[in-house]
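*Asks:* Sharing a sequence plus its predicted fold:
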Amino acid sequence: MRTTLIAFAALAATVATAQATQQPAPTPAAAEAVKGGAYALDKSHAKIVWGVSHLGFSTYYGEFTDFDAQLTLDAAKPENSKLTVTIDLNSVDTHNEKLDAHLKNPDFFDVAKYPAATFASTRVQRTGPTTAEVTGDLTLHGMTKPVTLFVTLNKAAPGPMTQVYTAGFSAEATIDRTQFGMTTYAPALGKDVKLLISGEFNLKS
């Protein structure tokens, strides 16, 4: 009898585990459930990472460490939402001081002449319950071109530590640096630069 009970318990545990693993993962609330209003970027929980092909051998990554953003969110009519971003290009960081200095000179960003890059949204199109395409004007290296961010809403809720209402997003985009006059070493050094962005925005009280 004891052996039978042990076998039955083991079988029940196996079935329960299998059922648990078959349950769909929880999904974030749909965008329309997010509180509308003006949001400020939480700079301590935000990243802008870029990657570019290095002669075809590898993808070289860097980041910008000083930037700010403002978001006005209209959850009911997302097409009315607005996003503005300002990036201090002097904050480019590859963890290689020599390379950082080269990226800041006229071969690339030319930060003495063009110290900042800006993005201002011009169109927001919802593409799914938690996704949207945000198109805007990117001004970089003295030139302005349209760029589209592919955005995902990760979560919106009061922060468990601060109780401040927070909306968290991830985004990706690809820009052709040669369109902004940054042609050094192209195409051996990739002309397409991929941006990986993640940030938390706090609802202003």
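*Replies:* On my side now, so go ahead.
*Asks:* When you work out contacts or count neighbours from here on, use the C-alpha atoms and nothing else.
*Replies:* Fine.
*Asks:* residue ranges of the strands in the chain, please?
*Replies:* For the chain, the strands defined by DSSP state E occupy 37-54, 58-64, 67-73, 82-88, 92-93, 116-128, 131-140, 143-158, 165-176, 189-203.
*Asks:* Could you dump those into CSV and include mean neighbour count?
*Replies:* As requested, the strands of the chain are arranged in CSV below (neighbours: other CA atoms under 10 Å):
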stretch, mean neighbour count
strand 37-54, 17
strand 58-64, 16
strand 67-73, 19
strand 82-88, 18
strand 92-93, 21
strand 116-128, 18
strand 131-140, 20
strand 143-158, 18
strand 165-176, 19
strand 189-203, 19
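*Asks:* alright, now check it against this:
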Amino acid sequence: MKTAAFAAVIAVFCTTVTAETWKIDPDHTEVRAYWDHAGFSEQSLEFTEVDGSLQFSLDSVSESHAFFTIPVKSMATGVERFNHDLWSSTFFDVETYPTISFNSTSFRQVGPMKVQVTGDLTIKDVTKEATFDVIVHNVGEHPVGRFFSQFQGNWLGVTAVTTIRRSEWGMGAFVPIGSDEIRIEINSELREEVPE
């Protein structure tokens, strides 16, 4: 019995340490939010800055972890006046709450290259659970690395999508003229960090 328990502990430890650490490439990462505008069109914005890291391996998905932060002022709607409206206390209240964060609580493999990531999404002073459906596009050497040294090494490419209700994070102004449901889509390339 003791031998079996010891083996289980060793197995967990080995699984944990095999997860690679990946760092976001900010030049090839897009974080966008989409919403319905009064039933006439779908509008969107982009957060142009994001930072964070991911511990992930397809061989040990359940042991993975992600933590990301986004400066709210990196938001770009294409309309300067609208940017300031969203920064105001009516919506993000950027002077009081300058960042958005996501801290994963679980990873679950749901297909050969598909993962569900659940975690705590914090916007303003509200933290609620959100689940992202993630497609892993590719893992391995980046073909562009043959031409540019910054792309050498192992890379991970993913798309992550979730839908939230903005009113649950204290931003329900003008619902339903602007839809309560917000679709968040992240497309990212991440480079494996190699210990020195």
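*Replies:* Yes, it's here. Just so it is clear, the model here is predicted, and its values are computed rather than measured.
*Asks:* still on that earlier bit, between the strands of structure 1, which one is nearest to residue 105 of structure 1?
*Replies:* strand 92-93 (11.6 Å; CA to CA).
*Asks:* returning to what we had before: same list (the strands of structure 1) but as TSV, adding distance to residue 5 of structure 1.
*Replies:* Shown next, in TSV, are the strands of structure 1 (distance: least, CA to CA, whole Å):
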stretch	distance to residue 5 of structure 1
strand 37-54	51
strand 58-64	57
strand 67-73	58
strand 82-88	61
strand 92-93	62
strand 116-128	49
strand 131-140	50
strand 143-158	44
strand 165-176	48
strand 189-203	51
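*Asks:* I'd like to know which of the ones you listed is closest to residue 13 of structure 1.
*Replies:* Closest to residue 13 of structure 1 of the strands of structure 1, according to CA to CA: strand 143-158, at 32.4 Å.
*Asks:* Which elements pack onto the closest one?
*Replies:* The contact analysis (3 or more CA pairs under 8 Å, 6 or more residues apart in numbering; DSSP states H and E) places strand 143-158 of structure 1 against strand 131-140, strand 165-176.
*Asks:* Touching the first one from outside, list them.
*Replies:* Residues lying outside strand 131-140 of structure 1 but in contact with it, judged by CA atoms under 8 Å, 6 or more residues apart in numbering, are 114, 116-127, 144-153, 180.
*Asks:* and if we set it to 6 Å?
*Replies:* With contacts defined as CA atoms under 6 Å, 6 or more residues apart in numbering, strand 131-140 of structure 1 is touched by 117-126, 144-152.
*Asks:* For residue 37 of structure 1, which of the helices and strands packed on strand 143-158 of structure 1 is the nearest?
*Replies:* It is, among these and with distance given as CA to CA, strand 165-176, at 10.9 Å.
*Asks:* how far apart are that closest one and its match in structure 2?
*Replies:* In the superposition with structure 2, the average deviation recorded for strand 165-176 of structure 1 is 0.5 Å (mean CA distance after the TM-score superposition for structure 1).
*Asks:* okay, the angle between that strand and strand 67-73?
*Replies:* Orientation of strand 165-176 of structure 1 against strand 67-73 (axes from the mean of the first three to the mean of the last three CA atoms, to 10 degrees) gives an angle of 120 degrees.
*Asks:* What span of structure 2 is strand 165-176 of structure 1 aligned with?
*Replies:* Mapped onto structure 2 using TM-score structural alignment, strand 165-176 of structure 1 covers residues 154-165.
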